[in-house]
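Visitor: Sequence below, structure please.
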Amino acid sequence: MAKYTDSVCRLCRREGIKLFLKGDRCYTNKCSIDRRPYAPGVHGQSRGRKPSDFGIQLREKQKARRIYGIMEKQFRRYFEMASRQKGMTGENLLRLLERRLDNVVYRIGFASSRAEARQFVTHGHITVNGKRVDIASYLIKVGEVIAVNEKSRSSSRIKELIDTMADRSVPGWLSADSNSASGTVLALPSREDIQIPIEEHFIVEKYSR
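Guide: Predicted coordinates for the structure are as follows:
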């Protein structure tokens, strides 16, 4: 499976906003976009041209891909799924991305970033309704209970994250319980629940060209 292996801080600088790809580091003065608030590369500081319509659409699509950490082919599949569902395609797309297991693990507070959440899932540290699920793209459903595997709770990193769960805000469509190291899907996310800096209608326009 294809995987981005370069510096993720370059992605934030390219998009011009914090994508919070490195967890807690993004909240410190070590954050690259705070230290170098311009695009990477030798021409990064000289880019001043007004972007075209295509450029705006591309940036929104790339931003969404990079926030959720998925590659182009998979992102296109999500768009096709969203276009077949009832309702607005853009909102359907973001709802599908939010329902990914790695994102839910991050949202509940079991990980400091989606990349770390993906690692926990693929390494078998997460269960859904008591059964281990190691597929990061698994789409959660209403009523499912996501928890840290009992054997994994002794890990110093996971224990540290569980201890700080209470300090993290959880979206209204999820609930979290640090005592049982679990969370429950109360409902499917609405657009108001998805607090990310994306204008999804530009993504729809790009794929509808």
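Visitor: CA only for contacts and neighbour counts going forward, please
Guide: Noted.
Visitor: can you count the residues close to Arg77?
Guide: Applying other C-alpha atoms under 10 Å, we find 12 other residues in the vicinity of Arg77.
Visitor: secondary structure class for Ala117?
Guide: Reduced to three states with DSSP: H, G, I helix; E, B strand; the rest coil, the structure at Ala117 is helix.
Visitor: Now do the contacts for it.
Guide: Applying C-alpha atoms under 8 Å, 6 or more residues apart in numbering to Ala117 gives the contacts 102-103, 105-106, 110-111.
Visitor: quick one, what contacts the closest residue to Arg10 other than its chain neighbours?
Guide: Counting by C-alpha to C-alpha, 6 or more residues apart in numbering, the nearest residue to Arg10 once its immediate chain neighbours are dropped is Pro40, at 6.2 Å. Pro40 sits next to 10, 13-14 when contact means C-alpha under 8 Å, 6+ apart.
Visitor: Also this sequence, please, to line up against the first:
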Amino acid sequence: MARYTGPTTKKARAFGEAIYGPDRSFDKKKYGPGMHGNSKRRRQKSDYALQLMEKQKAKYTYGVLEKQFRNLFETAVSKGGVTGEVLLQLLEARLDNVVYRLGLSPTRNGARQLVSHKHILVNGVLNNIPSTHLREGDIVSVRGKSKNLLVIQESTARKAEVRNFPWLEWNPERAEGRYIENPVREQIPERINEQLIVELYSK
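Guide: This is a model prediction of the structure:
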């Protein structure tokens, strides 16, 4: 199975965070899944377990496969700089994530579908590869005949602050956004402890 297609609330509860976005069911049960709910005494997790969970959280948050994630980590190491921050920058630069950040879809899964179903252009050229990494200055836009899709119209009609990210620029008249630059760690809102991931892969 290439992507996780199971219950998103259950997975969010396993990580203790609504990684798939606002979730009323998660808000009602913010403890781990299981037949005993939050009444079961849970053992303190080892360092390895914490590191593994953080890696899994990042993978599920961005919708990346194990091999892809490992390759991204190795790329981050080769680029120099702070490895954990570079890793998150690589994840943020994925086309499906940028489509989500621009507000063209309320979820990353929905953004990935828009890309794979050929509704998105990069620099005016049709691109249906969600894992495409954008570079500074790249333009992401909605294909002409796709602008009338209900999901895109509803998403773009949301308040402007939804897509208020300093490294992106959105033009509502042209229904296109520009990837200005790689974000710094403080600008990325995801609650991921990237240092734990670095420690896991460094063993």
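Visitor: What does the TM-score come to for these two?
Guide: These two chains, once laid on top of each other, score a TM-score of 0.94 by TM-score structural alignment, normalised by the length of the second structure; 202 aligned residues with a C-alpha RMSD of 1.4 Å.
Visitor: of all the contacts of Ala117 of the first structure, which comes closest to Ile146 of the first structure?
Guide: Nearest to Ile146 of the first structure out of the contacts of Ala117 of the first structure is Val105 (C-alpha to C-alpha; 7.5 Å).
Visitor: which residues of the second structure fall in helices?
Guide: For the second structure, applying DSSP state H gives helices covering 8-15, 24-28, 47-62, 66-79, 83-92, 95-101, 108-116, 150-156, 194-201.
Visitor: Spit out the contact partners of the residue at minimal distance from the centre of the second structure.
Guide: The C-alpha lying nearest the average C-alpha coordinate of the second structure belongs to Tyr62 (C-alpha atoms, centre = their mean; 3.2 Å). When contacts are counted by C-alpha under 8 Å, 6+ apart, Tyr62 of the second structure touches 91, 97, 108.
Visitor: ok, of those residues, which one's closest to Arg163 of the second structure?
Guide: When the contacts of Tyr62 of the second structure are compared for distance to Arg163 of the second structure (C-alpha to C-alpha), Asn97 wins out at 12.0 Å.
Visitor: If we ignore the residues flanking it in sequence, what's nearest the counterpart of the closest one in the first structure?
Guide: Mapped onto the first structure by TM-score structural alignment, Asn97 of the second structure lines up with Asn103. Beyond its immediate neighbours in the sequence, the residue positioned closest to Asn103 of the first structure (C-alpha to C-alpha, 6+ apart) is Arg114, lying 5.8 Å away.
Visitor: To what extent is that neighbour buried, counted in neighbours?
Guide: By other C-alpha under 10 Å, the residues close to Arg114 of the first structure number 25.
Visitor: Check the contact between it and Leu19; I expect there is one.
Guide: No: with contact defined as C-alpha atoms under 8 Å, Arg114 of the first structure and Leu19 do not form a contacting pair (10.6 Å).
Visitor: which neighbours do these two share?
Guide: When contacts are counted by C-alpha under 8 Å, 6+ apart, the set common to Arg114 of the first structure and Leu19 is empty.
Visitor: Relative to Leu87 of the second structure, how far out is the residue lying closest to Glu85 of the second structure once chain neighbours are set aside?
Guide: With sequence-adjacent residues excluded and distances taken as C-alpha to C-alpha, 6+ apart, Glu85 of the second structure is closest to Arg185, at 5.8 Å. Arg185 of the second structure sits 10 Å away from Leu87 of the second structure, taking C-alpha to C-alpha, to the nearest Å as the criterion.
Visitor: Then Gly110 of the second structure?
Guide: When C-alpha to C-alpha is applied, the distance between Gly110 of the second structure and Leu87 of the second structure equals 23 Å.
Visitor: now do Glu186 of the second structure
Guide: The spacing between Glu186 of the second structure and Leu87 of the second structure, counted by C-alpha to C-alpha, is 14 Å.
Visitor: So between the two, which is more surrounded?
Guide: Neighbour totals were compared for Glu186 of the second structure and Leu87, and Leu87 leads with 22 against 8 (other C-alpha under 10 Å).
Visitor: Aligned to the more buried one, what sits in the first structure?
Guide: Under the alignment (TM-score structural alignment), Leu87 of the second structure pairs with Leu93 in the first structure.
Visitor: next one: Ala12 of the second structure
Guide: Aligned partner of Ala12 of the second structure by TM-score structural alignment: Cys12.
Visitor: Next: Lys55 of the second structure.
Guide: Lys55 of the second structure maps onto Lys61 in the first structure, by TM-score structural alignment.
Visitor: wouldn't that match be in contact with Ile203 here?
Guide: Yes: distance between Lys61 of the first structure and Ile203: 5.3 Å, which falls inside the contact criterion (C-alpha under 8 Å).
Visitor: what do we get in the first structure for Thr75 of the second structure?
Guide: Aligned counterpart of Thr75 of the second structure in the first structure: Met81 (TM-score structural alignment).
Visitor: Right, I'll call it a day here.
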